[in-house]
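Peer 1: Pasting a predicted model and its sequence here:
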Amino acid sequence: MSDPVSPSQLRQDLYRLLDGVLETGRPLEILRKGRLLRVVPDQPVSRLDQIRTDASVIVGDPEDLVSVDWSSEWDPARALHP
């Protein structure tokens, strides 16, 4: 959990902070008069929904990866003792 924000910080970045709660599901804590207030989303956020895709990770056709033969690269001795 991140550090609590002050009411002044909350006022400055209200929409950004609230959007962060909705996107991540992590509560926002506000420290006011020595006490903590917490803003939480009404529904849990799935961690899988937060995964961002990057089309540049695989260059080429992903289906080609299915038939890649790595047997010439595999060394049993190195696999057991890297």
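Peer 2: Done, it's in. Treat the numbers as computed from the prediction; the structure is a model and nothing was measured.

Peer 1: only C-alpha atoms for contact and neighbour calcs from this point on.
Peer 2: Noted.

Peer 1: How about the longest helix along the chain, which residues are buried there?
Peer 2: Secondary structure of the chain per DSSP state H: the longest helix is helix 14-24. Neighbour-count burial for helix 14-24, counted by 16 or more other Cα atoms under 10 Å, picks out Leu17, Leu18, Val21, Leu22.

Peer 1: hold the first one in mind and look at this next one:
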Amino acid sequence: MQLIKPTALRENIYKILDGVIKTGNPQYIERKGHVIKIEASKQPSKLERLTPHNAIVGNPDDLISIKLEQ
């Protein structure tokens, strides 16, 4: 684990962020005795976030033989 200071982060923020995204390795920053972790995460797609719904009420086989009346 390599700790960097906030000044080094400020000087190279885009380089550090691009490195985290490219390698997937987190970067640790030390500030006032605390360690802050910058880590890349992948947001799930809209399709992956959908929740399944049981929308058919009743027997699904009855839908096959629906007769439309006019």
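Peer 2: Arrived safely, thanks for sending. All values derive from a computational prediction rather than experimental measurement.

Peer 1: quick one: the longest helix of the first structure aligns where in the second structure?
Peer 2: Per the alignment by TM-score structural alignment, helix 14-24 of the first structure matches residues 13-23 in the second structure.

Peer 1: And for stretch 10-25 of the second structure, what's in contact with it?
Peer 2: Stretch 10-25 of the second structure has contacts (Cα atoms under 8 Å, 6 or more residues apart in numbering) with Leu9, Pro26, Gln27, Ile38, Glu39, Ala40.

Peer 1: Show me the residues you listed that map onto strands.
Peer 2: Gln27, Ile38 (DSSP state E).

Peer 1: Now restrict the contacts of stretch 10-25 of the second structure to buried residues only.
Peer 2: Leu9, Pro26, Gln27, Ala40.

Peer 1: in the superposed pair, what's the mean gap between the match of helix 14-24 of the first structure and the first structure?
Peer 2: When the first structure is overlaid, stretch 13-23 of the second structure sits 0.3 Å from its aligned residues on average, using mean Cα distance after the TM-score superposition for the first structure.

Peer 1: if we can go back for a sec, what's the closest of the contacts of stretch 10-25 of the second structure to Met1 of the second structure?
Peer 2: Lowest distance from Met1 of the second structure to these (Cα to Cα) belongs to Gln27, with 8.0 Å.
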